[in-house]
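Peer 1: What follows is a predicted structure for the sequence shown.
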Amino acid sequence: MEMPHSPALSSSLVSIAVCSACAMWAAPAWSDSLADMPRPAAVGTAVTATAIEIERGTSFYLGRIRADAAYARGLSGAGVTIATLDTGISGTHREFMQAGKLLPGLNAVTGGLDVTDRRGHGSHVAGIIAALRDGRGNAGVAHGATLLPIKIFPDSGSGSTLALDIGLRHAIGKAAIINLSIGASGPFDARAMQEAVKSGLLIVAAAGNDGAPTSNWPARFAREAWANNQIIAVGAVDASNRIASFSNRAGDTAAWYLVAPGVGVVSAHRNDQYASMSGTSMAAPMVSGAAALLMQMWPRLRADQVATILLVTATDLGAPGIDPIYGRGLLNIDKALKPVGTLTTTTYNGKTIRVLSGAMQPSAATSAIWSLAASGQLRAVGRDDFQRDFGIDLGRTVTRSTALSLDQVIGGMGRRNEVAERVFGDDMEMAFVRESWTGTGMGAMPAHLQAQAPRDRLAAFSLLARGRDGMQASFALGSFAGQDFGAHGLRLAPDLPLSQVAGLSNPYLSLLPSTTHFAVAREAGGYWVKAGLVAAGTHDPLASSDVHLPGAAWMPQARSGVFEVSRSFDGAALSMSLLQTRERNAYLGSYSSGALSIANRAATHSVQLAGAVLIMPQLALAGQASYGITPGRSGDSLVAGVTTLRTNAFSLALVAADRARRGDRLSLALSQPMRTYAGQLTMDVLSNEQVRDRLVFSMAPTGREVRGELSYQAPLGPLSSMGVSMMLRREPNNIADAALDKLLALRYATRF
C-alpha cells in the first residue's frame, strides 16, 4: 500500500510518514500474490539445514550486500542496540520472540509503553535489521542485535515531527544506532537530531520514494556540518543494482548516500505475518544492520567512523566515484570488514611500520622462516586508518626460494665465453673471459633487463704475479674471484682444477656474488700462508658504466677477509681458511625489509677445512667442511632480534680428467649447502589492541638439503665442445616438505 505524505502542519511541526508498497502473506496461509514464495517453518519446528536454506533464499538481500563475510567471523550484531523510530514492532511475531531481542519501548505519540505495530511497516523494517536466523521466514542483517522499538506514528499511519523529536531524545543513551525509515514533507527543526548526533548516535535514514533528484528529510540533513558524518542517507536499487524508479537519488547528499536492495524485500509484518515490500524504507535497515556488525566487531569505533567506513567501502555504481545518482554506491559488508588504508603496527621500541610492507627472501641458511610462514606462525595485529585491529599473516610477505629451473640454465646457454690465458715468463700469469650474448640466451632474461644488458663484455679477469722471494700476489674480478682460497685453491695436478666443481666452493664466500679479490701469499717451511680480501657490491667493475639495474641501491653488499694456511704433499693437499664475512642489506644470504626485516647487516666468522688426494693419475677425491658463527643482533622491525646462529656445510667430490678423451673434465659431488643448526629468532608483536607477545622460534630448519651434482665437459674438436650437467636436491633449501628438485642440462657450442 502507498501512503502519501501529508502537507506540513506548520513551520515547526511537519508531517512525517512511512512510504512503501507491500503485499502480505500470513503463516500458515499464503496470499495468492506470494504463492511462489517459500513457506516459513511452523513455530516449534526443529531447525534443519533445509529450513536455513529456505530462509536464506527468502533473505536474498544478505548475499547482495555481502553479509556472509560477517557471519563467517561469527558476527551477528550481538551486544548492539538499534532503535527503530517507526510504527512500532509486533512483539508476538516469531522473529522477535527470543528473550532479550526487544527492549521495553516507548510510544512517543501517547507517552505510554504500547509499541504494538498495527500497520506492519515497523515490524518489516525491524525484521530486515534483526529478524532471528532460525530457519523461519527471513533473517535480519544483524540477527543477533537488540531492538529498541519507539513508536512515532499513530495507528492511522501519518505522524508529525513532534513525536519524532520525542523518540530521538528517548533513544539517546539507550541505543547506538537509530533507523529512520520515514520521510517528511519538508525541512523541520533539527534540534533533536543534533542532540542525537552530539550524543554519539549513528542515524540511518531512508532517502524517500518520490523518484526525486535528491533525498528527502530527514536523510537530507546528512549534508549539514553539524551532522558530523553521523547521518547516512539510503536509496534503493532493484535486482540488477539499478536505482529503483521510485527511489530518491543522491543529489546534494551524494557524499553521505548509499544504496541497498529495496525491491521485493520479504520480512516480518503484523500479526505474525510476512510481507514483500518495496521502498527506501527497506534499504535503510540493511545499512543499520551492517553498522551493528561493525560495532560488534570493533566496539571502540565512533559513529562517524562507522558511517565513513560503510561509505568508503561501498561498491561503486553508476559514474565512477561519488555521483549524484548512486552517491557512494552499493553497501558492501565484506569490504567494510577489511582494512581501509594502510595497515600499520608498532615495534617493541615504539616505531610505527607498515605491516605488509617489504619482503622476505630466505636463504638456505634461514629457510626456517619459510617453514614458519607456511605453517601460519608469523602473525601479528595491524591497525588500519580507523585504528581497527586486524590479524595479519606476515607469511604473505615471505617468498619461497625457487627451485632449479631450465630457464636459469638456458639463460646461460646463450652466453658464449672466450677464455684466453697468457704466461709472461715465470713471474706472471694472466687470464680473462670475454662474454657475448646471443638473442636466444637473452630471451630468458626479463624483458625490462634485455635492453640494459651488455651484449659483449669482459666477464672475468685474473692476474698472478710471483716474486723471487717466494711471495705471490693475485688479483681477480668476476668468476675468477675467490678461487684462490679453500678447496678451490688446492693444486694437485695442472690439468685437474678443483675450482670448476661448484660443490667444493666455500659457502661463506658464496655469500658474495660478483666478487673482486686481492690476495698475497708466501711459502715458508713447506706451508703457504695466504691473506686476502674478497668483496662484492652493487657495482660490477666489469659492466658498462651506463648499465643500472632496477633496485641496485638495495642489493646486497658484502666483503670477506681471509687468512689461510695450506700445504701440499706428494699427491695430496690440505688447507685451513679463516674468514670474517660482513654483509650489508643481507643476512646469511637472505634479503629482508619491512615488518620482517631480520637485520640490515651481519658479521659471520667461519672456518673451512679442505683437503684433496690424488687416488690415481688424473683422478682426485676432494672435500671440505665449513662452520660459521653469526653473532646475534637486535632488530628494528617486528623481529626483535636473533641470537647467535651456528651454521655448517659439507661436500665431497670426485674429480677426473682425460677419462673418455683428452681434455675432458668429469666431476661428481655430494654436498650439504649452508644450514643453520642452532640459534633462535624472537618476534615482538601486538596480539590484540593492548597486549604484546614475544614469540621465540628456532632458526634450525626441519629439513636438510643433500645435493648431488654430476658434470661432464669435453672438447669435440678445435671449434666445438659439449657439456652435460645433472643435479638432484633432496629437501632443497633445507625445507622438509619440499619435493625432490631435479635438473638435467645439455650444452653444445661451436664457432663458425
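Peer 2: Perfect, thanks for sending it.

Peer 1: From here on, just use CA atoms for contacts and neighbour counts.
Peer 2: Noted.

Peer 1: What separation is there between residue 160 and residue 670?
Peer 2: Separation of residue 160 from residue 670 (C-alpha to C-alpha, to the nearest Å): 90 Å.

Peer 1: which residues touch residue 122?
Peer 2: 84-89, 269 (C-alpha atoms under 8 Å, 6 or more residues apart in numbering).

Peer 1: Filter these down to just the ones in strands.
Peer 2: 84-86 (DSSP state E).

Peer 1: starting at the chain centroid, how far to the top helix by length along the chain?
Peer 2: The residue-count maximum for a helix in the chain (DSSP state H) belongs to helix 280-297. Mean C-alpha position of helix 280-297 versus that of the full chain (C-alpha atoms, centre = their mean, to the nearest Å) differs by 28 Å.

Peer 1: do the same with stretch 680-694
Peer 2: With C-alpha atoms, centre = their mean, you get 19 Å for stretch 680-694.

Peer 1: between the ones in strands among the contacts of residue 122, which is nearest residue 489?
Peer 2: Closest approach to residue 489 among the ones in strands among the contacts of residue 122 (C-alpha to C-alpha): residue 84, at 85.2 Å.

Peer 1: Does the lengthiest strand in the chain pack against any helices or strands, and if so which?
Peer 2: Assignment by DSSP E gives strand 601-616 as the longest strand of the chain. Contact partners of strand 601-616 among helices and strands, from 3 or more C-alpha pairs under 8 Å, 6 or more residues apart in numbering; DSSP states H and E: strand 572-584, strand 619-630.

Peer 1: Report the distance from the shortest one to the chain centre.
Peer 2: Right, strand 619-630. For strand 619-630, the distance to the chain centre is 40 Å (C-alpha atoms, centre = their mean).

Peer 1: Pull out the buried positions in that strand.
Peer 2: For strand 619-630, the neighbour count (16 or more other C-alpha atoms under 10 Å) marks 619-630 as buried.

Peer 1: quick one: contacts of that strand?
Peer 2: 487, 496, 504, 506-507, 602-615, 644-657.

Peer 1: putting a second one here so we can go through both:
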Amino acid sequence: MRNPRSTSVTRRDGVLPVAVWSGRRCGLLCLWLLLGVPVAGFAESDGASTLPAEGAVQSSSESTTATQTPATAAPAPASGFGVAVLDTGVALVAPITSEVMLPGSASFVGGNPLVDYAKQGTHGTAVAQIIRTLSPGSRILSLQTSTGSRSVSASAAAKALRTAAANPSIRVINHSNAALAMVPGDAILAAALADQVIVMQSGNDRLSNPNGDARHAPGLGGKAIIVGALGPDGEMLGFSNRAGGYAQHYVVATGASAFADYWGTSFATPRVSALAAQLRQRWPALRAEEITDIIKRSATDMGAPGVDAKYGWGHINTARAFLPLGGLTTPTSGSTNASADEDAVSEEETGAEALSLRRLRVGTPLHAALVSQPALRQVLALDRYGRDFNLDLSKMVSAVDLKGRARKVVESWSGNTDRTLLEAGSGYQVSSFAGADSTGAPRLHLDASPDQILRYQMGYSVRPETGHPVLSWIPHLDDGAGVASVWRRTLAGGSHDEGFHSLTSYRLNQMAQLDVSLSDTHDSEGLDQGHQQWASVIHLQNDMFGASLEGGLLAEEGSLYGSAPGGALGVASAETRYFRISGFGRINDRLAVLAAFSGALTEVTEAKDKLLDEFSDLSAQSWMVGLGAKNIFSKKDGASLTVSQPLKVTDGSAGLDVPYGLGADGRILRYQQRIGLVPSGAETSLELTYRIKWSKSLELGAYGAMRYEAGHNVQLGLRSELATVVRGTF
C-alpha cells in the first residue's frame, strides 16, 4: 500500500458528484411472496414560572451531540474564539470563569461589565452560560449595554457593536436585547462587514413582526439571523414576536435557561449563537452568511410548510446542521483545499443527484472488488458550503444485480403484456403492448416476413423474438416483452428494454438461421444511461439438439457493465466485444440439458475527475448449465433448473485516486494505488423456474433461487429467495 500523501495543486477547478430502482404498478392481479413562564428581556410573564431542567427544555433538535457523517471529527475547541454578549453584564458564575472571558470586556452604561445588573437577578450571565454550555470552545466578551431597565440606549448598543466589529477574535455577536433598541444602520453594518454572525432576539411584544435592531437583518447581506422563542410545549411563546415579513431571516429555539427561572426570546437567542459558534469553530473558513444559511436550511420546519410568517425557517436543529447540506461532492485531483470558492460548482449545477445512491450503483462484475478497498471507507466529501465530511463509500456503493432477483422476476411476469394488433397485411403486422415506457412512449412491435426465408422485426421498448434454441427450454415471456432472468446474466449487455430494437433473421436451410441485431436502448430511471449493441448469431437446430454461436459489440455511454453514469466511480464510456456459445441436447421429448458460456473483453475510457482512472482492458466470463423441461403436468407448462455464474471479471486493473482528509495546512490528502478488479469470490446461483398457462386469462408462475457469494463477494454466504405469481385478466 502506498503511503497517503498531500497533493499540491493550483485551484479547485472541478467537483465530483458522489454518487434505487422503482417499479411500476400493473393493472393485473399479482400475488407474490419474498423471503429472504416569566419573560426574558425585562417583560413580565403571563404564565407559570415553573422551569424544567435544562435537559428537559432542550429538545432533541437542539442537542449538541451531533451525529455527524462517519469519521467526521466533532467540533474542536478554539482557543480565543469569541462570542460578544451585548447585555446587562456577565458575572463570573460557573461555567463562566475568568479564563472563559476574553480580554476587552467593556461597559457603555457606566457600570462594570463583569457585574450583571439585571433586575431579575440574572440576564446577561444566563445568556453567557447558555452559550458556554452549548459551545464549550467559545470564550465570552461582555459588552454591557443595559443596567436592567426596560429600555436600552441606542447609543450604548451602537458603541458595543462597533467595539465587537473591531475585535478580530469576535466571530459571533449575541444581541439578546435587540428588540429594545434601534441603532444606526452603520453601527450594525460594521459588524456585518467584519464577517461576524449577528444573532438578534425578535422581541417579547406579541407583535406579528420582529422589533428593534432585528429589523436591520434584511440589509446585512445574510449575516444576521432573528430568533423567536418556543415555550415548554414546543409551540411559539404567546408573547414572542413572530417572523412576519422577516421570515427569510427568522428561526425559533427554546426560550429557556437552566440558569434563570423565566422564559423569553432573550434565552432562545444564545442557543442560536452557540450553534453559530460551533459551526464557525468546526469550519473556520465559512463566511457569516453561510453560517446563517446552514442554521436556517437545517432547521426543522414548523407551522405551514416551508418558510412561514410565524416560525420562519423553523426550529433550529443542531444535529442536522452538522450533516451535509445540498449536493455532496468529492474534491478532484485539481482541488487545493476544502473551502468553497466562487468557482465551485453550485448545487444547481451538481443537482440533488450528487449524493443520490443510484449514482453509486456499479456493475456487478466490479462491485465486490471495489467495496473491498480500504481506501473507500474514508473518502473526503464536501457539501454545498465546502464543509468537509468523511464518507464510507464501501457501504454506499450498490451493485446492479446484488439485491434479490425475485422482485424483478415478479415485476416482469406480472407486467401487463397484452398485445393489441394495430394493423396487419400481407406478410406483416404491427402490434402495441399495454402500457408505456418511462418516457411515456408507446411500446410497439413490427413483424414482417415477406417470404419463408427472411423475417424483419423492429420494436420500441419491446424485444424481438430471438431464435436462440436454448431459450425454448427456459420459461420466460414469449411475447417479446422479456427474456429469462438467468439468460440475461450470461450476457455482457441486455440490461435495458426501453429503446429501439431490430432483428433480421435469414433462414439458411432447415437447420440453420442467421440473426443480425441492433439495439439502441436507455435506462428507465432517468439516469441518461445509453447502450448501443450490435450482434450476429448463427443458430443450428434439429430434433435432438440446438446450438448458437454469437458475437457482438456493446457500447456503453457513461457506464461499465451497466453501472449508473455520473457517480464517483463512473466512467466516460466502455466498449465490450463478446462471444457466447449456447445450446441444448434433448434427453427425451420432455427433458433437455442446457448450457451456455460467454467471454468478453472491455476497453474503458475513464471519465475526468473520477476516483477510478487508467483502466487496463478487462476480461470477463460467465457460464450456465442446467435442465429444461416441457409438458410436465400439462401441454402448457415448462420448468428449468440451472446452475450459473453471472458475468465476472477475470483479469483487469485500474488506478484508484481517493481524497481522504485534510492536512495541517488545509491541503487535501490523497490515497493513490493501482488496484485489481478481479473479485475474490465467485457467485454460484441455483435457480428453479416454473410457469403454466392455466387458461386464456390465468397464468401461474414460481421462481426460487439460492445464491452463494452473491455478486462475487466472498463475504456473502448463502442467500435464498422465493416468489410466486398469479397473473390474470378479468
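Peer 2: Happy to help now that I have it. Treat the numbers as computed from the prediction; the structure is a model and nothing was measured.

Peer 1: what's the TM-score for these two chains?
Peer 2: After superposition, the two chains reach a TM-score (TM-score structural alignment, normalised by the length of structure 2) of 0.69; 637 aligned residues with a C-alpha RMSD of 5.4 Å.

Peer 1: related to what we said a few turns ago, please point out which of the contacts of residue 122 of structure 1 structure 2 shares.
Peer 2: Among the contacts of residue 122 of structure 1, the contacts conserved in structure 2 (both residues aligned by TM-score structural alignment, their matches' C-alpha atoms under 8 Å) are 84-89.

Peer 1: sorry, back to before: now the longest strand of structure 1 on structure 2. Mean distance?
Peer 2: In the superposition against structure 2, strand 601-616 of structure 1 averages 4.5 Å from its aligned positions (mean C-alpha distance after the TM-score superposition for structure 1).

Peer 1: what angle separates that strand from strand 572-584?
Peer 2: Interaxial angle of strand 601-616 of structure 1 relative to strand 572-584 (axes from the mean of the first three to the mean of the last three C-alpha atoms, to 10 degrees): 160 degrees.

Peer 1: Now tell me what touches strand 601-616 of structure 1 from outside.
Peer 2: Under C-alpha under 8 Å, 6+ apart, the answer for strand 601-616 of structure 1 is 486-487, 490, 492, 506, 508, 571-588, 620-631.

Peer 1: Closest to residue 512 of structure 1 out of the ones in strands among the contacts of residue 122 of structure 1?
Peer 2: Using C-alpha to C-alpha, those come closest to residue 512 of structure 1 at residue 84, 69.6 Å.

Peer 1: circling back: PyMOL command to pick out the buried ones of the kept ones among the contacts of residue 122 of structure 1?
Peer 2: Selection of buried members from these for PyMOL, criterion 16+ other C-alpha under 10 Å:
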select buried, resi 84+85+86+87+88+89
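
Peer 1: from the kept ones among the contacts of residue 122 of structure 1, which two are the most distant?
Peer 2: 85 and 89 (9.8 Å).

Peer 1: For the two, list the residues in contact with both.
Peer 2: Counting by C-alpha under 8 Å, 6+ apart, the shared contacts of residue 85 of structure 1 and residue 89 are 122, 149.

Peer 1: Return the closest of the contacts of residue 122 of structure 1 with respect to residue 340 of structure 1.
Peer 2: residue 84 (29.2 Å).

Peer 1: and the gap between that closest one and residue 121 of structure 1?
Peer 2: For residue 84 of structure 1, the distance to residue 121 of structure 1 - C-alpha to C-alpha - is 11 Å.

Peer 1: try residue 452 of structure 1
Peer 2: Residue 452 of structure 1 sits 70 Å away from residue 121 of structure 1, going by C-alpha to C-alpha.

Peer 1: out of those two, which sits in the more crowded spot?
Peer 2: A direct count of neighbours by other C-alpha atoms under 10 Å for residue 452 of structure 1 and residue 121 places residue 121 higher, at 30 against 13.

Peer 1: ok, now how distant is that one from residue 539 of structure 1?
Peer 2: For residue 121 of structure 1, the distance to residue 539 of structure 1 - C-alpha to C-alpha - is 75 Å.

Peer 1: Ok, residue 556 of structure 1 next?
Peer 2: In terms of C-alpha to C-alpha, residue 556 of structure 1 sits 11 Å off from residue 539 of structure 1.

Peer 1: And the two? Which one has more around it.
Peer 2: residue 556 (22 against 17).

Peer 1: contacting residues around that one?
Peer 2: 537-538, 583-586, 591.

Peer 1: nearest spatial neighbour of it, skipping sequence neighbours?
Peer 2: residue 585 (4.8 Å; C-alpha to C-alpha, 6 or more residues apart in numbering).

Peer 1: from memory that neighbour sits against residue 552, does it?
Peer 2: No - shown here, residue 585 of structure 1 and residue 552 do not form a contact pair, counting by C-alpha atoms under 8 Å, at 11.2 Å.

Peer 1: So for those two, which sits in the more crowded spot?
Peer 2: Between residue 585 of structure 1 and residue 552, counting by other C-alpha under 10 Å, residue 585 is the more crowded of the two (21 against 11).

Peer 1: Just name the closest of the ones in strands among the contacts of residue 122 of structure 1 to residue 295 of structure 1, please.
Peer 2: Within these, proximity to residue 295 of structure 1 (C-alpha to C-alpha) peaks at residue 84, which comes in at 17.1 Å.

Peer 1: which residue is nearest the middle of structure 1?
Peer 2: In structure 1, the centroid-proximal residue (C-alpha atoms, centre = their mean) is residue 396; its distance is 4.7 Å.

Peer 1: do you know how far the residue nearest to residue 556 of structure 1 is from residue 536 of structure 1?
Peer 2: 12 Å.

Peer 1: ditto for residue 176 of structure 1
Peer 2: Applying C-alpha to C-alpha to residue 176 of structure 1 and residue 536 of structure 1 gives a distance of 63 Å.

Peer 1: How about residue 25 of structure 1?
Peer 2: For residue 25 of structure 1, the distance to residue 536 of structure 1 - C-alpha to C-alpha - is 80 Å.

Peer 1: And for residue 275 of structure 1?
Peer 2: Using C-alpha to C-alpha, one obtains 76 Å as the distance from residue 275 of structure 1 to residue 536 of structure 1.

Peer 1: next one: residue 113 of structure 1
Peer 2: Residue 113 of structure 1 is 83 Å from residue 536 of structure 1, by C-alpha to C-alpha.

Peer 1: out of these two, which sits in the more crowded spot?
Peer 2: Taking neighbours as other C-alpha under 10 Å, residue 113 of structure 1 and residue 536 compare with residue 536 leading, 23 against 14.

Peer 1: Is the aligned partner of that one in structure 2 within a helix or a strand, and which one?
Peer 2: Here residue 536 of structure 1 is matched to residue 519 in structure 2, going by TM-score structural alignment. Per DSSP states H and E: residue 519 of structure 2 is located in strand 512-522.
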